[in-house]
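Undergrad: Have a look; sequence and predicted model below, questions after that.
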Amino acid sequence: MDKKEINRYIFISMLAVVVCFIVKHFELFGKLIGIGLNALYPLFLGAAIAYVFNIVLAWFERHFFPKTKDGIIGYIRRPLCLLFSFIVVIAIIFLILKIVIPEIIAAIALITSKVPPLFTKATDYILLKLQEYPDVQEEAENFLNQFDLTTINWESIINKVMTFLRTGALGIINSAVGIISTVTGAITTFVVALIFSIYILLRKDKLLKDTKRMLNAYASEKTNNRLRRFFATAHDTFQSFFIGQFVEAIILGSLCFIGMSIMKLPYAGMSGVLVGVTALIPIVGAFIGAGVSAFIIATENPMQALIFIIFLVILQQLEGNIIYPKVVGESVGLPGIWVLAAVTVGGGLYGIIGMLLGVPLAATIYKLMFDTLENKEKELGIAAAETPTVKKEKAPVRVDVKAPKEKKVTPARKNAKSKKK
């Protein structure tokens, strides 16, 4: 038994011991992993922010400072482009909030003002239809009177609320402290993540160089090539997906706004922004924005809400068959069934973030898996066996290579023997 095999058995034994320890203390191990992930969460969030901002940063560097790397301009090139990137992203977020929030507030005010009259009309309509059934009408009147907004004793409700506030003051204080603590923790996490992302963006060239040096020093050439191929594929897929989704969302939101303005539907600006923002989520995103917009439009005019739904269904067909293939194209390279599966699984695990990141992650795994499959088929000769032309070409080549070797070797040996004689 050689040394290499002994080391292999030692490694397997140690791995078995570690697995047994984890299984035996699974709850403790899970808590330790949770604590570690919570501690590293700001760094992960910062890396994600840096990756998204890097797309905008690279665009500014490529278009405004394409060849400037030395001198004063080269020194301020990265910080200046980073500042422009933050200004652009913050301006986009501010513009979206400025358009959406006032419209939503107005819609909520409209809903609250229209609910009591609508409730009264619905009650009168039900009672009118129940006049044919006196027994049922009496029961219905007793039931509906419980929800009559005009007979509610608001003074009694206020007294109960004040009593609750006096008796439950301690609980309210504890709840307020908990809310303040949660908000403070979230703000702190975001600030740390933002600072970490800025550091990554400012020093990304050096970080990339140091990573390559470590891979060259500590990883084998085969492992190094595999890791580089994995990260290159993931980077291309994620970047293409984000850029394509962003452009496609802008086009869809703009078309929605233009179409609603032409048809003179209410809340055109808010609906266009909502549909565009939610369209960043593949497949189901635009329908979420459409549902919210249709509900708000229905508070003003139900018939216009129906027209909006029909218009958006037509727009979705146009987007799915023409716009999306042209804008995003086959850059992601994931079949439709896998896109649906990625959105479903990602949404079930991590909500909206999972739905957004599930598609590029699944596309990366899909590309790497099929690249490995193609290489394996080439090694096994499966691809050659499936293609008749390749098979016909290989047979004569092997014969021709072997034949000259036999002819060259035999005369050489005969000449050597004749010279000796």
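TA: That came through, no problem. Numbers count the residues shown, from 1 in each chain.
Undergrad: Please count neighbours and contacts with C-alpha atoms only from this point.
TA: Fine.
Undergrad: in the stretch 251-400 of the chain, which spans are helices?
TA: Shown for the stretch 251-400 of the chain, the helices assigned by DSSP state H, counting those that start in this stretch span residues 268-278, 285-298, 302-318, 324-327, 336-380, 382-386, 388-420.
Undergrad: and of these, who's closest to Thr151?
TA: Closest to Thr151 of the helices of the stretch 251-400 of the chain is helix 285-298 (CA to CA; 27.7 Å).
Undergrad: Next, the angle from the closest one to helix 302-318.
TA: Per axes from the mean of the first three to the mean of the last three CA atoms, to 10 degrees, the angle that helix 285-298 makes with helix 302-318 is 160 degrees.
Undergrad: Give me the helices and strands touching helix 285-298, please.
TA: helix 268-278, helix 302-318 (3 or more CA pairs under 8 Å, 6 or more residues apart in numbering; DSSP states H and E).
Undergrad: Just want the angle from it to helix 336-380.
TA: Using the same axes, to 10 degrees, helix 285-298 lies at 180 degrees relative to helix 336-380.
Undergrad: Could you measure from Gly348 over to Pro335?
TA: Plainly put, Gly348 is 20 Å away from Pro335 if you go by CA to CA, to the nearest Å.
Undergrad: Comparison target below:
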Amino acid sequence: MSVTMSSTKTRAALRVSARVSGELLLVLVMTAVALWLLGRMWSVVWPLVVGLLLTTLTWPLTRFLRRRGWPPALAASTVTVLFLLVAGGAVALIAVPVASQSGELADGVVEGIQRLREWASGPPLNIGDDQITGAFDSATARVQDSVGSMVTTVVTGVSTVVNGVVTAVLAVFLMFFMLKDGPRFLPWLARQLPGRLATDVPTVAARGWDTLGEFVRSQAYVGLLDAVLIGLGLWIVGVPLVLPLAVLTFVSAFVPIVGALFAGFVAVLIALVSNGLTDALIVLAIIVVVQQLEGNVFQPMIQSRGLGLHAAVVLLAVTLGGSLAGIVGSLLAVPAAALIAVVWNYVREQLVEPGEEPEVQTSPSPVGTPS
């Protein structure tokens, strides 16, 4: 039985496909242009993003004080000072105990190197002192040959630190002004926009603000969980500086991937130089288990509930953000995905006819969102 295709329907289908393809291409071009502009203005956008995230973290206390009759400027100033004191206290809680035991840690490092040298000289490696000395001499020669590149690296590192300090200072000032004048922003924005935009944009902005608050709180919950579990493991093993290491773990949870690696490296290093290789391996195993649970179980579950995103979407967003923009991309991937979901949900609400309910699939589906 032969089937003939309708030329009219075929041309209509091709026209629709061509129109949809053209529209998608236009959307992709506009997205690329927007990302290019964002990159050109990143020196301003990045402090603004950090300040906005800090504001979501400190706004609940500011709102509490303002509801108690505090003037906006006084409430914002008080919360900003308290934030700086807490941040400085966290740094002191990490730095002071480490500095007080720096001598012991240095002796432990020297002793660890000596033990490693003795182990290398025995079986099965049987590396003699002459070979070790030759290796050190070769390493020294390579360092001397690469002084220029090392200077360039140091200058780049100093520039990065300076940019980080400038970003932090700008973010704190922006946080203060957002805490002080934030509630007046949406009414002002509504007065500046014409027509329906005066309603749509402030509504989406308010929902996005709530979403960012959920993101910061979920990160704090994850960091607290990591700090408690890893700190408990360090305390059981008998590693010194448990409290500073727990605080460092909590703070580093706000920086995906690198933060966890850095905190874990510090904990393993301290365990190695103070307790020996066996305890260091135990600490490494504890950190790996906790980080795997956090990255694959706790964080997707907490963020998916707080942000209204499926756990798989959270994992894919972090992976895509890291591949596109490194550490910053990993940090901003989840809130960016949540904001996109906010915009999409609002647009979908506006497109649905009054009284029309979307059809709900009742059959099991592996990609369906949980109820």
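TA: Now that the structure is in, tell me what you want to look at. As the structure is a prediction and not an experimental result, all values here were calculated from the model.
Undergrad: Between the helices of the stretch 251-400 of the first structure, which one is closest to Phe65 of the first structure.
TA: helix 324-327 (26.4 Å).
Undergrad: mind listing what's buried in that closest one?
TA: 324, 327 (16 or more other CA atoms under 10 Å).
Undergrad: mean deviation (superposed) between that helix and the second structure, please.
TA: Helix 324-327 of the first structure: mean distance to aligned residues in the second structure after superposition is 7.4 Å, counting by mean CA distance after the TM-score superposition for the first structure.
Undergrad: elements contacting that helix?
TA: Going by 3+ CA pairs under 8 Å, 6+ apart, helix 324-327 of the first structure lies up against helix 221-262.
Undergrad: from the helices of the stretch 251-400 of the first structure, which stretch is densest packed?
TA: Burial of the helices of the stretch 251-400 of the first structure is given as mean neighbour count (mean count of other CA atoms under 10 Å); helix 268-278 ranks first at a mean of 24.
Undergrad: Show me what that helix is packed up against.
TA: helix 71-129, helix 221-262, helix 285-298.
Undergrad: Can you lay out the helices of the stretch 251-400 of the first structure as TSV showing distance to Ser261 of the first structure?
TA: Shown next, in TSV, are the helices of the stretch 251-400 of the first structure (distance: least, CA to CA, whole Å):
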stretch	distance to Ser261 of the first structure
helix 268-278	6
helix 285-298	14
helix 302-318	11
helix 324-327	23
helix 336-380	29
helix 382-386	56
helix 388-420	59
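Undergrad: so which of those helices comes closest to Ala169 of the first structure?
TA: That would be helix 336-380 among those, by CA to CA, at 34.9 Å.
Undergrad: Check the offset of the closest one from the chain's centre.
TA: 12 Å (CA atoms, centre = their mean, to the nearest Å).
Undergrad: before we move on, what about stretch 21-37 of the first structure?
TA: 28 Å.
Undergrad: Then stretch 314-326 of the first structure?
TA: With CA atoms, centre = their mean, you get 20 Å for stretch 314-326 of the first structure.
Undergrad: Take the helices and strands packed on helix 285-298 of the first structure and lay them out in TSV including distance to Ala385 of the first structure.
TA: What follows is those, written out as TSV (distance: least, CA to CA, whole Å):
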stretch	distance to Ala385 of the first structure
helix 268-278	48
helix 302-318	42
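Undergrad: coming back round to it: out of the helices of the stretch 251-400 of the first structure, the one nearest Phe190 of the first structure is which?
TA: Of all those, helix 336-380 comes closest under CA to CA, at 16.0 Å.
Undergrad: Superpose on the second structure and give me the mean offset of the closest one.
TA: Helix 336-380 of the first structure sits 2.9 Å off on average (mean CA distance after the TM-score superposition for the first structure).
Undergrad: can you give me the angle that helix makes with helix 268-278?
TA: Using the same axes, to 10 degrees: helix 336-380 of the first structure against helix 268-278 is 30 degrees.
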